[in-house]
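[1] below are the sequence and a predicted model; questions follow.
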Amino acid sequence: MEHAINPARFDLTTLRLFVAAVEAGSLTLGAEHMAISLPAASKRLAELESHVGSTLLVRNKKGVTPTAPGLTFLRYAISIVAGIEQLSVAMVDYHRGAGGHLRLWANTSAFTGFLPNLLALYSAAYPSVMLDLEDALSEEVVRAVARGNAELGIIGNNTPIGDLQALACDSDELMLVLPAAHPLAGLDAVPIDEVLRHDIVGLNRATSLMRQIAAAADAKGLQLKIRVQVRGFDEVCRMIVAGLGIGILPMAGAVPHVKSMGLALKRLSGMPTRRQLLLVMRDEPSLSLPASALVRMVREREQKLSASRAFAQTAPTFTDPTRHPFL
């Protein structure tokens, strides 16, 4: 006999609890996130499973994992929760008299690279749109977009995106940053093998940038010797000035600091140095007007950059990275 499900019995708090428990891998942590007692959370999920007629979570000593029906339920629960959050933000904006609201999460490479200039152009074109920005790890950006905490996100292209949609929004070259008097500063291009013999100043190991560098080290069978970890590119360069190591950063993010601090910037060899950033979203046709406008600007910018890169292939080579004509 077919199990009858009444959609009116679905409760937003229970949906949020289910999503939080799956993402945390723990009903206890999910309940804490929702500020619900563990017995109350267990009761809610038991009633939910009874209503849908399926076991949604497998409970064990290590926590909880979704069953096959649970994964299907999770996908729709995330969509419902995200839609409600977007609706709430839109209504608040109308009460404020704002022309819209754009929630964008991005990684550090985007914030220190192309993003500020892009947002300046966007704000000039859409001055009534309120920007809500968050600097986060690429993995956190993906989760925020998937859950509806952000409508758009910018991440490194070595980050799994699940069911999200993506389009290229920027590319840059990884460069070696080091003191001008360092022995490697005399080389035109520094082999990654030589770089990895020195102490490294880097960002958090979980960042897409550091994962790319770690992958290069693994490919060479070498150990990545991180001496100092800091939060931003400016801090990386300051630690290098202090003599605590050398670092690898995207060119656009490194050039301003290198110039002001008297550091050297050298190209790398022996590893993939091209780095691409992606703009991610849940479903482009469902985007708000402010988000759709930014996606359109990103596409137009990429078309212009593609034309510039095609022209650059026939232009003279600039040996000094800090004087690159397209920075």
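    Perfect, I can see it now. Quick caveat: nothing in here was measured; it's all calculated off a predicted structure.
[2] for the rest of this, base every contact and every neighbour count on C-alpha atoms.
    Noted.
[3] which strand or helix spans Leu102?
    strand 101-106 (DSSP states H and E).
[4] and the contacts of that strand?
    Under the criterion Cα atoms under 8 Å, 6 or more residues apart in numbering, residues 89-90, 93, 129-138, 141, 144, 149-155, 290-291 lie in contact with strand 101-106.
[5] would you map the helices across the protein?
    Remark: helices assigned in the chain by DSSP state H are 12-24, 27-34, 38-52, 68-96, 108-112, 115-125, 138-147, 192-195, 208-219, 233-241, 251-261, 289-312.
[6] comparison target below:
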Amino acid sequence: MLQFDIKDLRVFTAVALAGSITQAAEYVHLSPSAASDRLADLERRIGTRLFIRGPRGMRLNEAGEVFAQAAKRILCETDSLETQLSHYAHACEKRLRVFANYNAATTFLPARVGRFLSSHPDVQIDVIQCSSPDIVKRVAAAEGDIGITAYEGLHPQLEFLPFANDRLVGLVPKGHPLAGRTSIAFSELFPYSYVGVGPYSPMQEFLYRRAEEEGRTIRPRIIASSHDAVILLVQQGAGVSVLPSGVVTRHEGIVELPLQENWSLRHLRICRRKDRTTNSREQNALIEGFVAALLDP
């Protein structure tokens, strides 16, 4: 029987993304030796190696690829369970659960959520980052009260309201060979060292899938823990990256290049359940007030 805990999966996933135990240890707040011991113990208990270790770092072998897919599902289910149980643990509080994709969570929500909370000091808001398709599924399943998603389709249980538009842009340092361009194709970034966001970023997973559709694999030179860290690394010449335009417009030393692909333009929408009869009158009033605050720029 396989035996591992959630911390094991987080260490494994961080190493898979970073390609380095030293970098991965920073993301999961362990020392490199502790992270290495956990990974070695995990491989021992599973009964097989999960990585190919080389002078340029670590990459998943065939068994590791299989384990990585399962680890992602388990971590996603764990996050979902924590979110659902928190509703009961804090049932007496005024609480909203908001699922948002990376663009919304980092660009549009902070100011509007902050304004709402300043006038509602007794309310708690949980903002959980997910991929846009997962947001629709989880709000429809009543795991959250509100979703902010770039999903373009419809759902029979949900209503959608236009929220905001944003664009994913390529980032290069001043003086870079691409810096003089007015726009670029995503694939033009592939030859250069890439700075990723991680270790758990729905947006980064989205970009990995877009690269795979073009027959390429993005293997970041370094994975930063926030968009601010990504911007600083690009400024210093560590590589190139892709971020929402809203988080980079006020930074010096960065050249912002619109991507030419249609998927780079993101039409964000608010989604919520059509049937809200299972909510209390107070909860529905709270949701209505929050949606109004979101729609007020």
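    Okay, I see it. In this text, all values refer to a predicted model and were calculated from it rather than measured experimentally.
[7] how about a markdown table for the helices of the first structure, with mean neighbour count added?
    What follows is these, written out as a markdown table (neighbours: other Cα atoms under 10 Å):
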| stretch | mean neighbour count |
| --- | --- |
| helix 12-24 | 20 |
| helix 27-34 | 19 |
| helix 38-52 | 15 |
| helix 68-96 | 15 |
| helix 108-112 | 23 |
| helix 115-125 | 14 |
| helix 138-147 | 22 |
| helix 192-195 | 17 |
| helix 208-219 | 18 |
| helix 233-241 | 21 |
| helix 251-261 | 19 |
| helix 289-312 | 15 |
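[8] will you turn those helices into JSON lines that also has distance to Gly186 of the first structure?
    Listed next are the helices of the first structure as JSON lines, based on distance: least, Cα to Cα, whole Å:
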{"stretch": "helix 12-24", "distance to Gly186 of the first structure": "49"}
{"stretch": "helix 27-34", "distance to Gly186 of the first structure": "53"}
{"stretch": "helix 38-52", "distance to Gly186 of the first structure": "62"}
{"stretch": "helix 68-96", "distance to Gly186 of the first structure": "53"}
{"stretch": "helix 108-112", "distance to Gly186 of the first structure": "27"}
{"stretch": "helix 115-125", "distance to Gly186 of the first structure": "32"}
{"stretch": "helix 138-147", "distance to Gly186 of the first structure": "34"}
{"stretch": "helix 192-195", "distance to Gly186 of the first structure": "13"}
{"stretch": "helix 208-219", "distance to Gly186 of the first structure": "22"}
{"stretch": "helix 233-241", "distance to Gly186 of the first structure": "17"}
{"stretch": "helix 251-261", "distance to Gly186 of the first structure": "16"}
{"stretch": "helix 289-312", "distance to Gly186 of the first structure": "26"}
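[9] tell me which of those lies nearest to Pro272 of the first structure.
    Ranking those by distance to Pro272 of the first structure, with Cα to Cα as the measure, places helix 208-219 first at 7.8 Å.
[10] with the second structure superposed, average distance for that closest one?
    On superposition with the second structure, the mean distance recorded for helix 208-219 of the first structure (mean Cα distance after the TM-score superposition for the first structure) is 3.1 Å.
[11] show me the contact partners of that helix.
    The contact list for helix 208-219 of the first structure, computed with Cα under 8 Å, 6+ apart, reads 137-138, 155-159, 192, 196, 202-205, 223-224, 248-249, 271-272.
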